[in-house]
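Engineer: pasted the sequence and its predicted model underneath.
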Amino acid sequence: MTGRGERTPQMSVREFEEIAAAAPETVTLEFIGGRLEVKKGADSDRGTVLCRLHRHCLQAAPELDLYQGRGLRVEEGREGRARPDAVLAPRGHFAGHGEWAEPAGVLMVVEVTAYDPDTDRLSRQGKPTAYGESEIPLYLLIDRDARTVTVHSNPDRHVGGYRDVHTAKFGEKVLVPGPMDIELDTEILKNYVR
């Protein structure tokens, strides 16, 4: 259970990992806030957004890589398990880490919303808390439903998330602060929404 005291976990982390290991490759499971979550599969637009972001990040910092589908131990006490759409870390960082890596050394996690009824609860509420408690420096949420990009920075596990949150509408320029220090032009994201 996380320090949030929301509810009793549905199962132990060990039980979750056993279920996740037995799931078919077409199913992505996460364990956030003590709840089993089924992550909706990527669509072609979501994949295109991630490819564009990958190119942008690598141009700004070629010593980094944007990993997709990387499992992370998250939340206070590392009792959660998340599979962000993308994880920015130094090249080769996850070698030898197994299926669920510690978040130490991760610079940024990225989520691109799926058209899913659980988006608000998970991507906008649960994951900022989980990633902030894990002290991951940046959480970038590309929210196709709201047509916004939200940059969460300055993690603070004591407040249960991030101290600084900046949201911009698609079409505006967004500053992603240190450790990235890049500016994203979000105009192109208008092409990847329903």
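Structural biologist: In hand now; what should we look at?
Engineer: all contacts plus neighbour counts: C-alpha atoms, from now on.
Structural biologist: OK.
Engineer: where exactly do the strands run in the chain?
Structural biologist: 28-32, 35-39, 64-67, 71-74, 80-82, 86-90, 100-101, 108-112, 138-143, 148-156, 161-169, 173-176, 182-185 (DSSP state E).
Engineer: which residues does residue 163 contact?
Structural biologist: 152, 153, 154, 155, 156 (C-alpha atoms under 8 Å, 6 or more residues apart in numbering).
Engineer: equivalent analysis for residue 16, please.
Structural biologist: 31, 36.
Engineer: hmm, back to that, filter the contacts of residue 163 to the buried ones?
Structural biologist: Among the contacts of residue 163, those classed as buried by 16 or more other C-alpha atoms under 10 Å are 152, 153, 154, 155, 156.
Engineer: here comes the other one, which I'd like you to weigh against the first:
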Amino acid sequence: MSVVEERSAVVLSQEDFEELARHAIRTNEALRLEFIDGKLGVKAVPDGDHARIIAWLSRLCIQANADWWLYPEQGLRVETYRKGNARPDGILVPIDAFVGQGEWSTTDGVLMVVEVTSRDADTDRRDRVEKPRAYAESEIPVYLLIDRDSCEVKVHSQPDGVRYEQVVTVPFGKTVALPDPVGIDLDTEPLKDWVG
């Protein structure tokens, strides 16, 4: 049993988790914790291709609207009643949305969250199952999953407070529409270069 699995069996309140996350960052800046579905999780440190994907997407979002910013690694309180804590790879918001909010922000004003799969063991559970549900419960309009394992992009939209009612999947190389409020046609061809 891994350290993460052992800790996930321990019952934590959200306040306890946030204190643990603060302590973890003070002692190891590379350690990034999340608390989703009542389970403690550790996010993998992004590799160079992962960072390049976020940089590419940031540029596209700013070109679409100069008043937007794709914040990497900002903490969000998610799930029903904000009882979970996620640290998406990117959060598209109006540029001043997080001013004064601290490490764990509300989802108010969030237009889209982005996750890029990593090579860690719990990617399937976390990015493909738990996070879509948590983000839909938080009524985030668009969840973009860039899946480097399957070489696909999944656009989740139309949250109903429980799940996303619409999921569009395209292989890398195709163009996919990021629906309103984002409203960008995303050409995924460049992603083929960053799957390593």
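Structural biologist: Ah, there it is. Predicted model, so just to flag it, every value in this text is computed and none were measured.
Engineer: thinking again about what came up before, what is the nearest of the buried ones among the contacts of residue 163 of structure 1 to residue 135 of structure 1?
Structural biologist: Closest approach to residue 135 of structure 1 among these (C-alpha to C-alpha): residue 155, at 5.3 Å.
Engineer: what range in structure 2 matches stretch 37-54 of structure 1?
Structural biologist: Residues 41-58 of structure 2 are matched to stretch 37-54 of structure 1 when aligned by TM-score structural alignment.
Engineer: one step back: okay, the strands of structure 1 in a markdown table with distance to residue 16 of structure 1 next?
Structural biologist: Converted to a markdown table, those look like this (distance: least, C-alpha to C-alpha, whole Å):
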| stretch | distance to residue 16 of structure 1 |
| --- | --- |
| strand 28-32 | 7 |
| strand 35-39 | 7 |
| strand 64-67 | 23 |
| strand 71-74 | 12 |
| strand 80-82 | 9 |
| strand 86-90 | 21 |
| strand 100-101 | 12 |
| strand 108-112 | 21 |
| strand 138-143 | 24 |
| strand 148-156 | 26 |
| strand 161-169 | 23 |
| strand 173-176 | 33 |
| strand 182-185 | 36 |
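Engineer: which one of those lies closest to residue 120 of structure 1?
Structural biologist: strand 138-143 (9.8 Å).
Engineer: any idea how far residue 51 of structure 1 lies from residue 165 of structure 1?
Structural biologist: Per C-alpha to C-alpha, to the nearest Å, residue 51 of structure 1 is found 24 Å from residue 165 of structure 1.
Engineer: I misspoke; the intended subject was residue 75 of structure 1.
Structural biologist: Distance from residue 75 of structure 1 to residue 165 of structure 1, by C-alpha to C-alpha: 18 Å.
Engineer: and what of residue 146 of structure 1?
Structural biologist: In terms of C-alpha to C-alpha, residue 146 of structure 1 sits 16 Å off from residue 165 of structure 1.
Engineer: separation between residue 117 of structure 2 and residue 161 of structure 2?
Structural biologist: For residue 117 of structure 2 relative to residue 161 of structure 2 (C-alpha to C-alpha), the value is 24 Å.
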